[in-house]
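Asks: Quick one: sequence and predicted model below, then my questions.
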Amino acid sequence: MVQGWVDSGRPVARPDQASLEALVAAVPRFAVDEAVEVCGVAEQHWGKKLLPHVTAYLTMALCLYSDDEVEEVAQKVTGSLSQFGAWDAAWEPPTSSEIMQARKRLGRDVLRETFYRAAEPVATRETRGAWLRGSRLMAIDGFGLDVPGSAENAAEFGYAGNGRSRSAFPKARVVAVVECGSHAFIDAEVGPWNRSEKAMAAALLTSISTDWLLLADRGFYSFAAFSAANQTGAGLCWRAPTQLSLPILKVLPDGTYLSALVNPRLRGRQREEMLQVAKSGAKPDPAGAHVVRVIEYDVPDRDGGELVRLITNVRDPEDATAVELAATYHRRREAEAANGRLKTVLRGPGKVLRSKSPDLAHQEIWAYLLVQYAINSLICQAATGADIDPDRISLPGTLNIVRRTATGAAAFPS
């Protein structure tokens, strides 16, 4: 039995299936090579050791072994490289300085472009907890990462708080789209702390897929954001802000009701005319309004009760009941869990990133996103094969197996 691989103790995979080779399979060499080409870094002088793809995988390895010094990580993984023609066994492992210079040559954008090419939904139709009536459950959420307090990082990312009370370190903000079933990040934006999550999400909402049901908390709502996401044809189930006006247009048999989201730029007579169009059953101009279904329910165990209002473009109760959508909305916490997995398990609680310059800090963040994606892809595949929910598989146990096997069975592509 593989101890720590499944919380229940039920084995679902052999240790060799959780090697670094399996992780690299989730971030294939061609994706790295395409990113190197797009970013124009192949033309630089790389020497014969730390080529662009080797540097990319070494940077990911630095995230996999977040507790180890740079040269220790190099000692662990370069032995595997020689088995696949990417490293001469007679060479000395690279020094910390050599790796730093290679990372600088790689730049901030290669791993971001690699992520865009490699990350994709991994749950299959057989994956438990990943679907609602044929719609893939996805969620959007944000989190912060502490970066070293160099003057350059402070200027790039800024601090949380204000001049009188601010965070100990500069913070980068990450907004990511997460596949609920697998906990894998499949799209992301990285920026300074003073950029709001809502503003950063705007770049992600136009590229969602028609077979998704995207879940979002009330902090992500704006008329523009909902409009952009709605135009993709994807299903949406978002929590409405407390102050959002949701006039009742029609009460549905299940107790939910149709309402209209009206562009806040329309006021007075224009707003009333748009509401009348929506109430008549005609489709309003999407630049002015959207007809949505509203689901209201109480959460009684939260400080005397809390009213939750969900807005969804799944308007027909036959397509999804109110109970189904209410239960599904709370799967949004899978995104919070995914954030926590990166911050407290992969990176480690309270840890600050390694990189003291903005370019390398961006590079390191994308490396963490890639490693998180790869590990959760591996977990999802194992869980699907065993017909259990991926939530039942221990991430720390899986990560320990990967780290133990990385020095022997890792297959970095040549």
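Replies: It's in.
Asks: C-alpha from now on. contacts and neighbour counts both.
Replies: OK.
Asks: pretty sure Met60 is touching Val371, no?
Replies: Yes - with contact defined as CA atoms under 8 Å, Met60 counts as touching Val371 (6.4 Å).
Asks: Break down the stretch 1-150 of the chain into its helices, ranges please.
Replies: 20-26, 29-39, 52-64, 70-81, 96-106, 110-118 (DSSP state H, counting those that start in this stretch).
Asks: Pasting the second one now:
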Amino acid sequence: MASGSVERESPVARPGGVSVGDLVAAVPRRLVEEAVDACGLDGPVPDGELPLHLTAYVVMALCLLPGEPVEDVAQTVVAELSRPDGVRGVAPGPLTASGIGRARRRLGPDVLRETFSLLATASSDWVVLGDRSRYAFATFGAAARIGVAQCWRVPPQVPLPVLEVLRDGSYLSVLIDPDLTACERAKCLLEAWSGVKPDPDAAHTVRVVEDGDADRLVTTLRDPEEVTAAELADAHRQWRRQSATDGGPCSALRGPGGVRSTDPDLVHQEIWAHLLVEYAVNSTTWA
């Protein structure tokens, strides 16, 4: 795509065919607007500014298309939402990086978090799958705090001490924020050993499935009666094979730099956007 240009009939897509249109289909505007209302942000839109539902899709599209300039991504979103079969929105003024930044600050970190929570509530059997190239404690913790089921293949350097071995060979462990001090991490480990429920901002009790010599899966699904270690390992391998074949979920969030923002609120905003994009890419790939 040439800089500044948008082809309305062919929205920009990631390799593997996941487009902004797929994103809009997977994350319905109805849920985004419910999230805006729940966060008390349903007031009038300043003249010439992006409406909040459009801003939400722009942030998600920035995660879907990490190599694209901000203005081009925003233009693509506006074009897609203006299509006859798309989700109509209020046409904003000229789209500039500064204007998009203002809109993102108005949106804040909570709307996309609430949107993700609404999606999770609507999909009770939904399990987030993630790979080690995109694993981060903050991302895992953000979803865990709202009760979303997850299963991630984690990097080999992530410490996972054995707390209790389960009957299917998996074991319970504690996932601790690596940014804590050594003393804070030691305290979390001692609490886990003693059976104290960890502070969710600092640590999470998880189940670990060892799949081969190097691969370890970390999941919030802790009951082997609900899903066995073998079933989790098989499902995750199948997901990775599909991803390697068609550029699907595993590659969807791989972008230079991970997040674009430095402001803490906008970083949290992008974390939730990444999780929503992961959902959208999985929905498109496995549809």
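Replies: Arrived safely, thanks for sending. Computed from a prediction, not measured in an experiment: that's the story for all the values here.
Asks: Which strand or helix spans the aligned partner of Ala273 of the second structure in the first structure?
Replies: Superposed on the first structure with TM-score structural alignment, Ala273 of the second structure falls opposite Ala367. Element membership for Ala367 of the first structure, per DSSP states H and E: helix 358-386.
Asks: That helix packs against which elements?
Replies: Contacts defined by 3 or more CA pairs under 8 Å, 6 or more residues apart in numbering; DSSP states H and E place helix 358-386 of the first structure against helix 20-26, helix 52-64, helix 96-106, helix 110-118, helix 151-157, strand 185-192, helix 395-409.
Asks: Take these and lay them out in TSV including distance to His330 of the first structure and mean neighbour count.
Replies: Below are these laid out as TSV (distance: least, CA to CA, whole Å; neighbours: other CA atoms under 10 Å):
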stretch	distance to His330 of the first structure	mean neighbour count
helix 20-26	28	21
helix 52-64	30	23
helix 96-106	40	18
helix 110-118	27	22
helix 151-157	31	18
strand 185-192	18	22
helix 395-409	21	19
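Asks: can you put those in JSON lines and add distance to Ala228 of the first structure?
Replies: Listed next are these as JSON lines, based on distance: least, CA to CA, whole Å:
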{"stretch": "helix 20-26", "distance to Ala228 of the first structure": "30"}
{"stretch": "helix 52-64", "distance to Ala228 of the first structure": "33"}
{"stretch": "helix 96-106", "distance to Ala228 of the first structure": "34"}
{"stretch": "helix 110-118", "distance to Ala228 of the first structure": "20"}
{"stretch": "helix 151-157", "distance to Ala228 of the first structure": "27"}
{"stretch": "strand 185-192", "distance to Ala228 of the first structure": "16"}
{"stretch": "helix 395-409", "distance to Ala228 of the first structure": "34"}
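Asks: Minimum distance to Leu261 of the first structure: which of the ones you listed has it?
Replies: Minimum separation from Leu261 of the first structure across these (CA to CA) falls at strand 185-192, 26.7 Å.
Asks: Mind listing what's buried along the helix holding Ala367 of the first structure?
Replies: For helix 358-386 of the first structure, burial by neighbour count (16 or more other CA atoms under 10 Å) applies to 358-384.
Asks: likewise stretch 139-155 of the second structure?
Replies: 139-144, 148-155.
Asks: For the residue nearest to Ala42 of the first structure when sequence neighbours are not counted, the count of nearby residues, please.
Replies: Leaving aside its sequence neighbours, Ala42 of the first structure sits nearest to Val36 (CA to CA, 6 or more residues apart in numbering; 6.1 Å). Around Val36 of the first structure there are 23 other residues, counting by other CA atoms under 10 Å.
Asks: can I assume Val36 of the first structure is in contact with Val110?
Replies: Yes - with contacts counted by CA under 8 Å, Val36 of the first structure reaches Val110, the gap being 5.7 Å.
Asks: Shouldn't Gln150 of the second structure be within a strand?
Replies: Yes - assessed with DSSP: H, G, I helix; E, B strand; the rest coil, Gln150 of the second structure lies in a strand.
Asks: Once you drop chain neighbours, what's closest to it?
Replies: In space, Gln150 of the second structure is closest to Val128, 4.5 Å off (CA to CA, 6+ apart).
Asks: now do Tyr57 of the second structure
Replies: Val77 (6.9 Å).
Asks: That neighbour: what's it in contact with?
Replies: Val20, Leu54, Tyr57, Val58, Ala61 (CA atoms under 8 Å, 6 or more residues apart in numbering).
Asks: Please tell me how far it sits from Leu50 of the second structure.
Replies: 11 Å (CA to CA, to the nearest Å).
Asks: cool, and Leu112 of the second structure?
Replies: 16 Å.
Asks: swap in Glu184 of the second structure?
Replies: Between Glu184 of the second structure and Leu50 of the second structure the computed distance is 42 Å (CA to CA).
Asks: and if you look at Gly101 of the second structure?
Replies: As judged by CA to CA, Gly101 of the second structure and Leu50 of the second structure stand 10 Å apart.
Asks: Just the endpoints, please. Distance across stretch 242-262 of the second structure?
Replies: 33 Å.
Asks: same question, stretch 21-33 of the second structure
Replies: 18 Å.
Asks: got the contact list for that stretch?
Replies: Residues outside stretch 21-33 of the second structure that contact it (CA under 8 Å, 6+ apart): 11, 53, 56-57, 61, 80, 86-87, 111-112, 115, 118-119, 276-277, 279-281, 283-284.
Asks: And the residue nearest to Gln150 of the second structure, how far from Arg106 of the second structure?
Replies: 28 Å.
Asks: Please apply the same query to Arg167 of the second structure.
Replies: 50 Å.
Asks: and what of Leu81 of the second structure?
Replies: Separation of Leu81 of the second structure from Arg106 of the second structure (CA to CA): 20 Å.
Asks: same deal with Ser124 of the second structure?
Replies: For Ser124 of the second structure, the distance to Arg106 of the second structure - CA to CA - is 31 Å.
Asks: still on that earlier bit, ok, the match of Ala273 of the second structure - contacts?
Replies: Contacts of Ala367 of the first structure (CA under 8 Å, 6+ apart): Thr59, Met60, Cys63, Leu111, Arg112.
Asks: now the residues you listed as TSV including distance to Asn153 of the first structure?
Replies: Below are those laid out as TSV (distance: CA to CA, whole Å):
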residue	distance to Asn153 of the first structure
Thr59	19
Met60	21
Cys63	19
Leu111	19
Arg112	18
